[in-house]
Each structure stands twice: as C-alpha cells, then as structure tokens.
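In: structure here, sequence nowhere to be found:
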C-alpha cells in the first residue's frame, strides 16, 4: 500500500465561480462560445482508475478536495467523524461503480492519476477490519462503512444527477460540509452555499487549469462549423489547429510529453488486459476474455484444418477482417482493466475508455501511415502494441509518434465540441454520450492520421456519432461490464468504418457534426432516467444477476 500522502494546504484546488475553467465549461456555467479557448487535450484525456469517470474519478477528486480544504482549517485537529451521502445516479449505481471506495481514497489523500492499484484494492478491507479511516495528513478517525456512507438514489439534487455531500464533525459540531457534482469525464463542480434549491456553484480546478483557460487561443472555436472555418482561413489541418491552440498556453515539450504519456498509458492498459486472467469483480462472474482471445489470434494458423480439408475462416492468415479481431482484442483488454478498477485513460470517459486505444492500436499495427507494414506485419506478440518507441531515434518511430499525436489532437477537437455542446455523461444522455462520443473522437483521429482533410475528419466524426444516437446506459448490476465491455469493441470497429467511409468521400455530406451533436443532446434530454446510468431499465432489469 502507498505511504500515507501528505496534503499541500498552501495550494489547494480553487473554487472558481464564473471563471472559464474546463469544469465550468463542461457544466455549462460558462458558455463555450464565451470561453477564450476550447477544451484541451489535457482536459479530454486524463489518467485515472476505473470503472467510471463520473462515478469513480470525479468522486475521488471531490474527496481529495474536501480533505485538502479541511486540513487547512483550525478545527481540523478536533476532527472526529465524517459522513458521505451519495445522491441520484451516484446512489443508484455507486456500489457497482466503486463510488464509496473512490471517495474514501480521496479523503485519505490519494489522487486517481498516481494511486497504486494495491492501495485501491486494499483500502476498503483495511477500513472494514480496523473501523478507522486513514485520513489525509496522517490522521485516523473512526469510520463505519455501513452507516457512514449513505446511498440515496431517490434523492436527486436540482443542479445535477451525480451529487455527493461530505460532512466533517468535531463531536457534535459541524466543521465543514461540501456538496460536489461530478459532471462527467472526471470534472467536478462544488456548491459553495448550503441552499440545495438555489445552489451557488463553482468549479473545482487547479491554478494551472484556471491560468491555461484564461489564455486566449489563436484559433478559437465552439462549433464544428467554426472549426472548419478556422482550418479554411489558416490552411491548417484540424490537428494543427489544436496544436497551435495548445502551444499558446504551454510549451511544445509539455504538450508532446503529455501526449506520449497518454499513448503509453493506453498501450500499457492493453498489455495489462491481455496479460490478465480470472473473473472480474462485482458478483456477475464475468470472465476476462482478452487473454484467451490473444492466444487464439496468435495461434490463428493452427486453426486451419488438416491437409486435404477445407480451411475455416479463423485459420486464414490473410482473412480480410483479421484486423478487426485485433481491434476487438484491444478494446476488450482495456475495458476489462477498467472494470477491475485498474489504471486507464479517461477518453473521454472510463466507460468508453477502450474505444480510442483500440483504434490507436489499429493505426500503429496495421496502417503504413504510422509505420506499420501490413500485410507483412502482424501484432503477433505484445511488443506489437505495448512496447512502442515514441522517441525520434528511428524514422519509423518518428513516423509512429507523429501519427499518434495527430490522432490524439484531432480527437481532442471533436471531444471538446461534444463535451461543450451536449454531454459525455451516461447519467445525462445515456451511452450515446459515452461510447458514441469516443467513437466519433476515434473516427476523427484515425481519419486525421491517415491524411484526411478537415472536411473528411468532421465527416468521420459525424458518421460515428449519427449511428450511435439513442444508445442507452443500462449497466447490469450497476457494474461497468455488461454491456459496456463488448460495446467498446463494437464502437471501435464502427469508428474505423466511419473513417474509411469518410476517406473514400470528398467531405461533403448532408448531416453536419453540429447537427448530430445537437440531436444527441436532445435525444438524451428526452431519454427516461431509467436508461441513464441508474440500472433501473433495459438490460439492467432483464438480465438475471447470478
């Protein structure tokens, strides 16, 4: 288990009301059209733990923010008791999404990007056996998991369906109470007054985020039409527009290092998922499949029938759809890691975390534009994906790195449009906002990396989004397993198909990406709450839990 982290009370996260922070833009507190810059790759991709960005990463950040604020108060030395209330969707599926564990990890001082998996898996058993919560700053307080955490699914606060309140006491006296709203993708808003009917809302943001968002971008855009217009005026690709905007707020080294880190984490999640076996936690007895599938794909030639017999589809080495099998593998591997609560990249959510890595894996394993030599090259071992040199020591490595960066930057543009004009949260718009958004981002990224024009990139994203409309979020048992894991694989293949369709066209199409995004928003608003991450309808009530 990690050493108990120390809390830096001199520079806590800020509660910024009305400031154009990423969380404020996502939550709609600051209109995207009034923000000085679009959301960044640093906002769209973040490293964290599974299984949910809104129900795990966000609540963990809320817990850490609460403990940081509390540690700076004079009465902290008298802290005796803490309670946690989980409302709405957090209350409905919080057990399956490990929301309780996430908040406790945050209160104990851990950050979702850096906490070790050993600590993640050992904290709840430790608290259950000792009856004490190792609070931030080295203190321990009595804590009863059964009574001090309350799941209140029928209580929905007016500001957002994903809400939690943390309260700290010194004996009978209140020290601090905060209500937080996890608005999707790990972003968190905080309530700064105690009136639930008329909440005053501020974004939870670091000083770095606040500073970055206040720097005007050279190529601002809040719609796809504006993005295409910026490309037309500047002669830049979508990826180049995003890069120029990024470099107006940070150094090129910082940007490229972060993109490398995101890609490495995605590929490591693929490797970890392929390497792991067993049953996923949560009680559904869902077996991990990636390891067995990888073995089958590596032994594909052995599936051929004996001499003189007709060969089967699975034994044909040059099966024209064999790349799809590997894409399925990559997506399954990442989402099994996510379901296990392990480290992945929120892209743009945890429930959809396997889509972009799977399509990125397809790019580097099968596309010559990224240095692959298909059909001669086959990702027949883990080195085909996980051990990718992203430095510029060789021409192929430099080509691969550039392709990966172009992919992620173009995906950033599309994700930013969806986040700010609709939603990526399953609790708000269903799964169309999660895997639908990820599929659109992946389609755009792949189209960009394969040399597509801005119009083709926008077209690819629109195709993927249009054909994700109406997807419900109905996780069985409140777990991010059924249908989530397989759905990521389907969405990844859809993204590749959308990219290829767009690349064969000239970018002209009837339905614009802006229209598809607005349609997704309207569809989500019309969707019954039982289909929006409450496990009260759909597959969640028709699949018998064993």
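Out: Here it is on my side, so go on. Bear in mind the structure is a predicted one, so any value in this text is a computation, not a measurement.
In: every contact and neighbour count from this point should use C-alpha atoms.
Out: Will do.
In: show me which strand runs longest in this protein.
Out: Counting by DSSP state E, the longest strand found in the chain is strand 173-184.
In: please name every helix or strand in contact with that strand.
Out: Contacts defined by 3 or more Cα pairs under 8 Å, 6 or more residues apart in numbering; DSSP states H and E place strand 173-184 against helix 22-27, helix 58-71, strand 162-170, strand 187-191.
In: put this next to the previous one:
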C-alpha cells in the first residue's frame, strides 16, 4: 500500500523523479542481479536515459544520481559531501566497486547514454540498464520508470494493471479509500478525522509508535532543511548564476519587525519555502513533499503555523497525515510526476496537500479539509513544467513561495463555510489528470517550451 512515509521521503536534491528515482532504480537493478546470482559475473554496465530523463537529466543531476546508486548510495541515507567525494573518485578512476566485491571499469562518458531517440513506452521517465559479462554477453536488460515523488516501477509492474508502481496500490483494510468521497464517508461513518483514517491504515504496516516517530523525523528533516537554507549564501550550481536569496531576506525579517499580519505572512512563508528549494537546487538534503520540485510548500506552512507557534506534536502529526492522505489520492487517481502532469502535478499537488493539512490543524471538518485541498489545486490547474536550462531553479524556487501563500489562503477560504464545495476534490483531481494528458509534452519537464526556450540560459 502507499503510505504516508512513501509520500514523504528523505532524499537529496534537486529532483525526486530525476535524482531520487534514478538512484533507487540503479540500486534495485544491482539488487536484482545479486538476487539472481549474476552480480559476480558482471564486467560492464550501461545505462540509457530516455524521455524527460534525457532532456532535462543533465540539469537535474540524473547522471550523478545513477552513479551514486551504482556505488551503493541510497537517497534516504546519502550525505551530500560524501557523495561528491565518491563522484570525484569515480571520474578520476573510472571504476565501480559493486556489492559483490569486484571492481569493474565504468566510464561515465561512454557507459551512460542520453537517448533522445527512444520514446519511453509506459512513462515519460524511462531508464534502460544492461549488464554484460567479460565476453560481452548480455546478462540482464531491464527498463525501469521513475514515476514521480521518488516512486519507481519496472516495465513489468507498469504493464500489470494491479501493480502500477513499486509500493502497490492505495491504503488497505477496513479504512481503505480510493477516492475523496470514500475518505469523507469513512470519516462520517466512524466519527474520525482524515488524519485518523490514514493513521488506522498505517497501523496495518507498522506499530503506531513507529509511524508517529517517523513523522517526527520527517518534520525535523523539513525544519533542518529550512534552517540550512536560511544561512547558506552564494550562487546555485548549474550555470544560470541564480543567487540564493533566502539568507538575505531572512536577515531583513529578523532585523526589523513586520508592520502587519499580511506582510508577515507573505514574507515568512516566502523565505521558508525559498530556503528549502534553494537547498534542493544545490543538491542538499530535502524531504519530497510530495516531490523535490515542490518540496518547499508543505515545510513552509509547517514551520510558520506549527513549529514557530510551538504547537504540540499531535498537531504536527495531524498536519502531515492529512496532507499525506490528500497526496495519496493524487498518486492513486492521477500522478505526481511533472513529466506526466506538468507542474500542476508537483506544485499544484503540494499546494493542495498543504491547504488541506493546515485546514485540519485549524480545526476544519473533513469536508472543509477536502474543500481546502480542492481550492489549492483548482487554482493551479494547467501549470506547466518548463525549467530554464533543465535546472530546478527558475521558475521552481519562486513558484514554491507563491504556492505556500496560496495554500494558506485556500485553508482560510475553506473554513468560512461548512457547505460542500461546488467542485469536489475528486473532480479537481480528475480535471488535473485530463489536463496533464492534454498538455503538450514540451511543457512537461522537457525544457523544450515555455520559459525554457524564451529565457537565455547564460
């Protein structure tokens, strides 16, 4: 089942679909070889990036993610500084040390291929891996897909209707839901909140104390990412010469008090969201929420309205669980991949999740929470993903700041009435899905349209 802990993953920047996913694919490919008893016979490996992974992979550091995965690094435990040292050694020696103990030749310039000619069959983020023995015979030839938010799937899994990604379907058991209507009915029938329904589903996977401790870890990682982003100055990597702005804005905010509540709201949400996404753009440690490109929105709301306000841990749990339940609906019924949906599937979904989570913390009913989530998405429909230079910087960093403010406003609007919204959350999710399917591929994380072609890179 998809879990809250799948929606929120600790990883590294700059992209969940183009960095975290490919790293996990590389790890899994080698694990499959080891499971089949083939790893010790491997003499050469090759990796081909297809579709969006090819078009924007260089700017998203996809090759580096693949190398790290082949070296045994995992997103949730990777230390960025250690990773950079390992990458430098790989480029200097052109050797990989595999889990089986042997060292093989690996030339990043020859063994990783940007395949612009082969259209991925089942998802825009395709990745084909091959392993050869010393005689040049193919030991394994597998195609995987990075399906957004760090989720991955093999070709076989996507071709199997009941197993459409690595972690399977939605929540299971008596509190299982596949739509917002199901979720609201469960809340009504059992007198539970959305957070309590999802927590009951999580209880089928692990002890409740473990789930809550993991949510605390997620919240701490979000807060730590903001803290780093507020003090790290300089120019972001990639060649666009984008300057980190969060530290300067933070210094202004802490040196002079805001004149009114609205000004404080805008400035603090802006600086917190930008701090996260500047860290993400620099390849730092972030939490996919539900993706890296949209990683600043949920933490910004968390920091301003919960952590700064020193609310009890239970409110943090409510916020994250409610947001995760909404994210699960988008993952089940549409997609959280920018390469499939455009940025509405990333920033739009994160805005929807944050709005619903905040409405829940403010005491909103399940209906009001669903209304907040609907508002958060309705006004992000059609949002394109056209990163300049293939980098998760322009317009991504500012876009997170604006979406954080929009999420807070959506929550406030939703709490003004108990009446169900004219447009339901299920309807807006389906609308997002259809819009994403209709959207031209050049506006879906290929950097072939929009800002990416109208802004000079350097």
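Out: Okay, I see it. Everything quoted here is computed from the prediction, not taken from an experiment.
In: TM between them?
Out: Here the superposed chains carry a TM-score of 0.95, computed using TM-score structural alignment, normalised by the length of structure 2; 456 aligned residues with a Cα RMSD of 2.0 Å.
In: re the thing from before, orientation of the longest strand of structure 1 relative to helix 58-71 in degrees?
Out: 150 degrees (axes from the mean of the first three to the mean of the last three Cα atoms, to 10 degrees).
In: so strand 173-184 of structure 1 matches what in structure 2?
Out: The aligned range for strand 173-184 of structure 1 in structure 2 is 137-148, by TM-score structural alignment.
In: can you pull the buried residues of the matching stretch?
Out: Buried positions in stretch 137-148 of structure 2, judged by neighbour count with 16 or more other Cα atoms under 10 Å: 139, 140, 143, 144, 145, 146, 147, 148.
In: and it, how far out from the chain's middle?
Out: Centroid separation for stretch 137-148 of structure 2 versus its chain: 22 Å, with Cα atoms, centre = their mean, to the nearest Å.
In: do the same with stretch 102-114 of structure 1
Out: Distance, centroid of stretch 102-114 of structure 1 to centroid of chain: 17 Å (Cα atoms, centre = their mean).
In: likewise stretch 306-321 of structure 2?
Out: Taking mean C-alpha positions (Cα atoms, centre = their mean), stretch 306-321 of structure 2 and its chain are 21 Å apart.
In: what does that stretch contact?
Out: For stretch 306-321 of structure 2, the external contacting residues (Cα atoms under 8 Å, 6 or more residues apart in numbering) are 4, 194-195, 198-199, 212, 215-216, 219, 302, 354, 357-358, 360-361.
In: now do stretch 75-93 of structure 2
Out: Here stretch 75-93 of structure 2 has contacts from 9-12, 20, 23-24, 64, 67-68, 73, 96, 107-108, 283-285, using Cα under 8 Å, 6+ apart.
In: just the ones in strands from the residues you listed, please.
Out: 9, 10, 11, 12, 96, 285.
In: these two touch, right, the first one and residue 292?
Out: Going back to what we said before, that points to residue 9 of structure 2. No - Residue 9 of structure 2 lies out of contact with residue 292 (Cα atoms under 8 Å); the separation is 9.6 Å.
In: between the two, which one's more packed in?
Out: More crowded of residue 9 of structure 2 and residue 292, by other Cα atoms under 10 Å: residue 292, with 33 against 24.
In: what distance do you get for the equivalent of the more buried one over in structure 1 to residue 398 of structure 1?
Out: Aligned against structure 1 by TM-score structural alignment, residue 292 of structure 2 finds its counterpart in residue 350. Note on residue 350 of structure 1: its distance to residue 398 of structure 1, by Cα to Cα, to the nearest Å, is 29 Å.
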